[in-house]
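1. Got a sequence here, can you model it:
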Amino acid sequence: MPASFNHTIIASKNRTESARFFRELLEAAEAPSWGPFANIQLADGVLLQFAEPPVGIQMQHYAFLLDDDLFDRAYQRLCEAGIEHFADPQMRLPGEINHEHGGRGVYFLDPAGHGIELITRPYL
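-> Have a look, this model is predicted:
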């Protein structure tokens, strides 16, 4: 069997809040949670596990590939929630989206301060 991505743990200030944020933004399925994890499952079977680390959180970058319709709905949610967003990863173009790689993209910070990217076309 070829390798495929199965799950990752995302450090959170509040695991339940972070799981809810991503579940609603990405329209992801709730998954059973256990131990220190609040879980959601993406359509491709990847499990995102949110946990509160015992020490500080270091910013990470997570990019999600969405179809155009989900991007529109997610972007509307960001705007309605007043979440500051940018067209670029350096966060110099506030309130905009980009049209790179033949699609659209947007950058913002999640509740724990991680850099999140939503794109409609893969880079490769």
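2. all contacts plus neighbour counts: C-alpha atoms, from now on.
-> OK.
3. tell me the secondary structure for residue 54?
-> Here residue 54 is recorded as coil under DSSP: H, G, I helix; E, B strand; the rest coil.
4. Count the neighbours of it for me.
-> By other Cα atoms under 10 Å, 7 other residues sit near residue 54.
5. Now do it against residue 7, distance only.
-> Distance from residue 54 to residue 7, counting by Cα to Cα, to the nearest Å: 20 Å.
6. one more to line up against the first:
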Amino acid sequence: MALCYADGMTVILDHTIVHASDPEASTAFLAEILGLPPARKLAHFTVLAIGETSLDFLPDTPPISSRHFAFRVSEAEFDAIFDRIRARDLPYWADPFRTQPGAINRWDDGRGLYFDDPDGHLLEIITRSYGSGGCDAEHPNPLLGCPGQK
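-> Below you'll find the model as predicted:
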């Protein structure tokens, strides 16, 4: 997503580097789960294109420091991804602290869940951006700290 500022400047996140013990396996996993085209090699990176951005996987030696990556998807894409997660019998959680296993959240009146990639990076799929439902949502995002919210 590009942001256009008052002065006309447009900023787009082009790529970010993801450390992985096996970049080919990690990108194949993510491409399959998210329904994306296969990754390509670019020098020592294995590059997975996601919209206008790419995740550039770099070989690294375990233990890999876990990071978090969130992907906003349509309702139909969520259903397809969720089907692939369940078909692989992957553990998933409604929350990033992994305290609600086998559940999805309804934050911002959308749907979301978390799961791990082969190196333990915490991946998230959401159908609504954080805070987009505001405090008027039936299920406001807990990060908002809305009055009366648990």
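7. Any idea what the TM-score is?
-> Scored against TM-score structural alignment, normalised by the length of the first structure, the superposed chains reach a TM-score of 0.92; 123 aligned residues with a Cα RMSD of 1.4 Å.
8. can you count the residues close to whichever residue in the first structure pairs up with residue 100 of the second structure?
-> Counting by TM-score structural alignment, residue 100 of the second structure corresponds to residue 93 in the first structure. Residue 93 of the first structure has 14 neighbouring residues, counting by other Cα under 10 Å.
9. center of the second structure, which residue is that?
-> The centroid of the second structure falls nearest to residue 70 when counting by Cα atoms, centre = their mean (2.5 Å).
10. what's near enough to touch the equivalent of it over in the first structure?
-> Under the alignment (TM-score structural alignment), residue 70 of the second structure maps onto residue 63 of the first structure. Contacts of residue 63 of the first structure were listed using Cα atoms under 8 Å, 6 or more residues apart in numbering, and they are 116, 117, 118, 119.
11. For the residues you listed, give me JSON lines that also has neighbour count and secondary structure.
-> Below are the contacts of residue 63 of the first structure laid out as JSON lines (neighbours: other Cα atoms under 10 Å; DSSP: H, G, I helix; E, B strand; the rest coil):
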{"residue": "116", "neighbour count": "17", "secondary structure": "strand"}
{"residue": "117", "neighbour count": "21", "secondary structure": "strand"}
{"residue": "118", "neighbour count": "22", "secondary structure": "strand"}
{"residue": "119", "neighbour count": "23", "secondary structure": "strand"}
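12. okay, those in CSV with distance to residue 26 of the first structure next?
-> Converted to CSV, the contacts of residue 63 of the first structure look like this (distance: Cα to Cα, whole Å):
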residue, distance to residue 26 of the first structure
116, 12
117, 12
118, 10
119, 12
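13. quick one: which of those residues is nearest residue 98 of the first structure?
-> residue 119 (9.1 Å; Cα to Cα).
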